[in-house]
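Trainee: this one's structure only:
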């Protein structure tokens, strides 16, 4: 296919080159994203009452680590891989950035996120797949892409 339409943008394809994910044979990986990672939180207050449906969280905020780790495990399970993957720590976080996104049901809104560098551990096959998939939510929209 010589042209790929991504929203209102058309990309002309001159060449495609497959890039293999690293093997992560040690069972440990460091991922640094080139685009912000977006992650929804619970939207609950300290008493456990849900106050909002659109509770975005950023690296360093209380729920971020738990929700990112759960997201990684769901991705592994979706692919039929070992879901025992652990977010060991966030080693760097960039500034908050927000992006306007469209919606099939209306005007959409903004998704806030931040580029991050994280240390992960898990099976080599799972880490390799996650490297290709990305971190956080909205990966198909360009969020949370891991650099090579």
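Mentor: Nice, I can see it. Everything numeric here is computed off the predicted structure, so don't read it as measured data.
Trainee: use CA for all of it now, contacts and neighbours both
Mentor: Will do.
Trainee: Quick check: longest helix in the chain by residues?
Mentor: Under DSSP state H, the helix in the chain containing the largest number of residues is helix 64-78.
Trainee: which helices and strands sit right next to it?
Mentor: Counting contacts by 3 or more Cα pairs under 8 Å, 6 or more residues apart in numbering; DSSP states H and E, helix 64-78 packs against strand 39-40, strand 86-93, helix 124-133.
Trainee: what's the closest of those to residue 13?
Mentor: Comparing those by their distance to residue 13 (Cα to Cα), the top pick is helix 124-133, with 20.3 Å.
Trainee: contacts for stretch 85-94?
Mentor: Contacting residues not belonging to stretch 85-94 are listed as 59, 65, 68-69, 72-73, 114-123, 126-127 [Cα atoms under 8 Å, 6 or more residues apart in numbering].
Trainee: That should have said stretch 72-81, apologies.
Mentor: When contacts are taken as Cα under 8 Å, 6+ apart, the neighbours of stretch 72-81 outside the stretch itself are 82, 83, 84, 85, 125, 126, 129, 130, 135, 136.
Trainee: In addition, the following structure is provided for comparison:
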């Protein structure tokens, strides 16, 4: 993986901008994040975008009663999809303010969070890359 990252880093470092679909993005700097060691089976994830979690068609915030339960369910589902062990413990350590996002498909409500997750090391690695909660493909729940 580090060889692939090094090639991408070298290619992007020589660019002043990149096109992402119909959007032109300015490249202001490039850096490779340090590798996170999850061998101990515990990680503290800090999200850079709001984590989306739903219960009975309502979006929950990290301080809401069912948030940890539903996030645990979401992580177990991701483990199942990846064929990884699904034993997970989740603890919300801190959260940011409530944010509402209006999208073409409706709205989303969530908050950034700092969350402690105990799970298999491979699942923790996957969560760092995949993100936490729902709609990660839309940019929600991305981990720093």
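Mentor: That came in fine, so what should we check first? Owing to the predicted nature of the structure, the values given are computational and were not obtained by experimental measurement.
Trainee: TM-score of the superposition?
Mentor: The TM-score (TM-score structural alignment, normalised by the length of structure 2) is 0.78; 128 aligned residues with a Cα RMSD of 2.3 Å.
Trainee: buried subset of the contacts of stretch 72-81 of structure 1?
Mentor: Buried positions within the contacts of stretch 72-81 of structure 1, assessed by neighbour count (16 or more other Cα atoms under 10 Å), are 83, 85, 125, 126, 129, 130, 135, 136.
Trainee: picking up where we left off before, need the helices and strands packed on helix 64-78 of structure 1 in a markdown table (columns: distance to residue 54 of structure 1).
Mentor: What follows is the helices and strands packed on helix 64-78 of structure 1, written out as a markdown table (distance: least, Cα to Cα, whole Å):
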| stretch | distance to residue 54 of structure 1 |
| --- | --- |
| strand 39-40 | 7 |
| strand 86-93 | 22 |
| helix 124-133 | 23 |
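Trainee: Out of those, which one sits most buried?
Mentor: strand 39-40 (a mean of 22; mean count of other Cα atoms under 10 Å).
Trainee: following it, which helix or strand comes up?
Mentor: Using DSSP states H and E, the helix or strand that follows strand 39-40 of structure 1 towards the C-terminus is strand 56-57.
Trainee: Who are the packing partners of that next one?
Mentor: Of the remaining helices and strands, those touching strand 56-57 of structure 1 by 3+ Cα pairs under 8 Å, 6+ apart are strand 39-40, strand 106-113.
Trainee: check the fit of it onto structure 2 and give the mean distance.
Mentor: Here strand 56-57 of structure 1 is compared with structure 2 after superposition; its mean distance to the aligned residues, by mean Cα distance after the TM-score superposition for structure 1, is 0.9 Å.
Trainee: residues in structure 2 matched by that strand, start to end?
Mentor: Counting by TM-score structural alignment, strand 56-57 of structure 1 lines up with residues 59-60 of structure 2.
Trainee: got the buried residues for stretch 34-49 of structure 2?
Mentor: If you call a residue buried by 16+ other Cα under 10 Å, then stretch 34-49 of structure 2 has these buried ones: 38, 41, 42, 43, 44, 45, 46, 47, 48, 49.
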